[in-house]
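this one's structure only:
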C-alpha cells in the first residue's frame, strides 16, 4: 500500500514513529512523510521514507492560515493518492481529516495531545470541540495515547466507543532502552528533567523546586535537558536558562542525539508537565529502570504507579514537587533501585512498541479489507 504519515515535523516521525515506519516498510508498504522539513529528513530517507514538504504554521491559531493548510494537504493527497493516511499531532489530525475526506482517502488519526485551546474552558475550547467533531465524524478508527483523552472525547461525543482505540503511547524499544544498573555515588543524587523548555512542561516549577531543595541539600543536583526557545507560545528563552545556570540552581545540558547516557547517570527522572499524551521521556527512563516523579495529570499518571515505580505530585505546584523530591531523597539506595526495576517491569508488560505496531497493522488490514 501507499501510506502517508502526516505530522507537524519530520523530527517527530524520527523520534517517536520510527519503529512504526520501519515495520510498515518491512511489510512492503511505501511510506511518505508529509511534514515540514527539518534535520530529520535525511535520516528518514536513509531508512526508506519518501518526503513531501508541508508548509504549515505549527504554533499559530490563525483560521485563515489553517484553512489554507487544508487546501495544501488536499493538493498533496491528490498528487500522491495514498491508500491510507496515518496522522499525528493536533493540526494534522483536524485539518488532515478534512483534506482526506474531501479526497475520499481513509484517514486514521492518533490523538497525541489536546493542546491549550481544547482545555481552555472558553470560546477556544468550544471551537476546538466543534472542529474535532466535524473532522472526526465517521472516521473508522481513532487512536488515543491515554485513557483520559479517550474518555474526554467520548464525553464530548467526538468519537464513539467502538471507534476509539487505546495505545500505550508510541511504545518503547525495550532493546534500545535496556535496564541500567542504578548509579552509586558519593555525591548527591541527580534529578533529571528531559523536555522542550516550555512553561506547560512544568519547567518553572522544576527550577523553583531545585532552588528550594538545594537550599537544604546543596549536594543534590538538578539537570535540565531540552531545547530552549522552541516554536511554542509557552517557550522559555536561552537567556532565562543562562540566569538559572549562573545562580547555580540547575545544570543545563542543552540537547543531545542520544538521551540514554544521560538517563543512565541520573537517579530520578522528573516531568512536572501540565498534561501529556504519553510522555516519551518518562517511558524511556522507566525502561532504563529509573524512578520517576511526575504530575497527577492525564498522560503522566498512566506511566507511573505512585509509590511503586515513582511518585506523583500536584500539577502547577512547586510546593508539592519540593515535598515529593524530599520524599524521594528519604529513600535508601535499595528502595530507589527497586522502584526503578518495578518501572522496567511495567514497561515490559504494557509499553512494548510491538503492541503499537500490531495495532496499526491490524487497522491497516481492516481498512484495506473494507475498501476491497
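Thanks, I have it. Being a predicted model, the structure only gives us computed values, none of them experimental. Numbers count the residues shown, from 1 in each chain.

contacts, neighbours, all on C-alpha from now
OK.

element containing residue 32, please.
Assigned by DSSP states H and E, residue 32 belongs to strand 30-35.

Same check on residue 170?
For residue 170, there is no host helix or strand (DSSP H and E).

any idea how far it is from residue 338?
Counting by C-alpha to C-alpha, to the nearest Å, the gap between residue 170 and residue 338 amounts to 25 Å.

These two: which is more packed in?
The neighbour comparison of residue 170 against residue 338 (other C-alpha atoms under 10 Å) goes to residue 170, with 27 against 17.

Presented hereafter is structure B, for comparison with structure A:
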C-alpha cells in the first residue's frame, strides 16, 4: 500500500510521528512525505521515507500562495496515486483534504490544534472554517486532540459524523524514560520549552521570571527558556531576551531538538500557552517525572492532575503564573518529587504513543477491506 503524508514541518513529523512512519515501513508499505524542504528532511529520509518537497508558508495568508499549494497537492496526488493520505496541521488539512476529496482518495485528517488564525476569530477565521467544512466533509476520519476543539469545530459544521479523539501525539515512554528528580541543593530550575511567540505565552514567562527574581531574592531559583524564534517576530523578542540573559534573570538555550536531557536536569516545567491541540511538552515533562505549571486551557489541562501532578493558572495572566510559581515553591522538595512520580504514572496510563499507532492502524485496515 502507498501512503502519502502531508504536513507543514519536517521536524515536527519526525519528533512526534516517527514511530508511525517506522510502523508503516516495517509493515512493507511505501511511505512518501510531502513537506517544505529544510535541514530536518534528511531525518525522515533516513528512516526510509521518500521525500516530495512543496512550497508552503506556515503562517502566511496570501490566497495566491495557498492556491499554488492546492495545485501542488493536486499534481502530487495525480502523480503518486496513493492508497491513503494522512494530513497534519491547517494548510495540509485544508488544501490536501480538498485535493483528496476532488480525486476521491481516502484521507485521514489530524487537527493538531485550531491555530492562531482560527482562535483569534475575525474574517480569516470564518473563511478557514468554511474551507475546513469542505475539506473534512469526505475524510475517512478526522482526529482531534482535545474535546474542546472537537466541539468547537463540530459547532461550525466540521467533522460532525467522522470525528474521533486521540491522546494528542502520545509520548514515547521508552525515549522519554522516568528520570530521578534532581537535588535542589543548588536551587530550583523552572524550564519553559516554547516557540518564542505571543500565543505560546512568552511574555508571561519572561515577566513572571523577572517578578519572581525580584520578589524572592533569597530563593535560589533559575528560569531557563528553550525554543526557536518565529522570524516574523524575532525583532520584537530577541532584544528583551538578550537583556534578561545579561542581567541573569533567565538562561536562553535556543532551539533544542531533543529536550529530554534539559528536562531531566530541571525541577518544574512551565507551559504558559494560550491554546494547544494537546501539548507534547507537557506529556514529555510528565514522562520525565516532573511537575508542571500550565495554563488552564484545553490541550494543557488534560495532561496533568490539578494539585497532584501540577498546578494550573489563567492564560495571558502574568500574576496568575507568579502565584502558581509561588505555590509550588511553598511545597517541600519531597512533595515536588512525589508530584513528578505521579505525573509519570498518569501519562503512562493515558498517553502512551502506542494508543495513537493503534488508531491509525485501524484506519489503514478500513482502506484494506474496501
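Okay, I see it. Computed from a predicted model, the values in this text were never measured in an experiment.

what helices or strands is the strand holding residue 32 of the first structure leaning on?
Counting contacts by 3 or more C-alpha pairs under 8 Å, 6 or more residues apart in numbering; DSSP states H and E, strand 30-35 of the first structure packs against strand 2-6, helix 18-26, strand 50-53.

And whatever helix or strand comes next after the shortest one against the second structure, how far off on average?
Helices and strands here follow DSSP H and E; after strand 50-53 of the first structure, the next one along the chain is helix 63-80. Here helix 63-80 of the first structure is compared with the second structure after superposition; its mean distance to the aligned residues, by mean C-alpha distance after the TM-score superposition for the first structure, is 0.9 Å.

show me where the stretch 151-300 of the second structure has helices.
Counting by DSSP state H, counting those that start in this stretch, one finds helices in the stretch 151-300 of the second structure at the ranges 202-215, 234-246, 260-264, 280-288.

Output those helices in a markdown table, with distance to residue 2 of the second structure appended to each entry.
Below are the helices of the stretch 151-300 of the second structure laid out as a markdown table (distance: least, C-alpha to C-alpha, whole Å):
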| stretch | distance to residue 2 of the second structure |
| --- | --- |
| helix 202-215 | 41 |
| helix 234-246 | 40 |
| helix 260-264 | 33 |
| helix 280-288 | 28 |
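
So which of those is nearest residue 113 of the second structure?
Of all these, it is helix 280-288 that lies closest to residue 113 of the second structure, at 11.8 Å by C-alpha to C-alpha.

Distance from the closest one to the middle of the chain?
The chain centroid and the centroid of helix 280-288 of the second structure are separated by 11 Å under C-alpha atoms, centre = their mean, to the nearest Å.

do stretch 271-289 of the second structure as well
How far stretch 271-289 of the second structure lies from its chain's middle: 8 Å, per C-alpha atoms, centre = their mean.

Straight-line length of it, end to end?
Span of stretch 271-289 of the second structure from end to end, C-alpha to C-alpha: 15 Å.

For that stretch, buried residues please.
Neighbour-count burial for stretch 271-289 of the second structure, counted by 16 or more other C-alpha atoms under 10 Å, picks out 271-289.

Residue 192 of the second structure: neighbour count?
For residue 192 of the second structure, using other C-alpha under 10 Å, the count is 26.

ditto for residue 162 of the second structure
Residue 162 of the second structure: 15 neighbours (other C-alpha under 10 Å).
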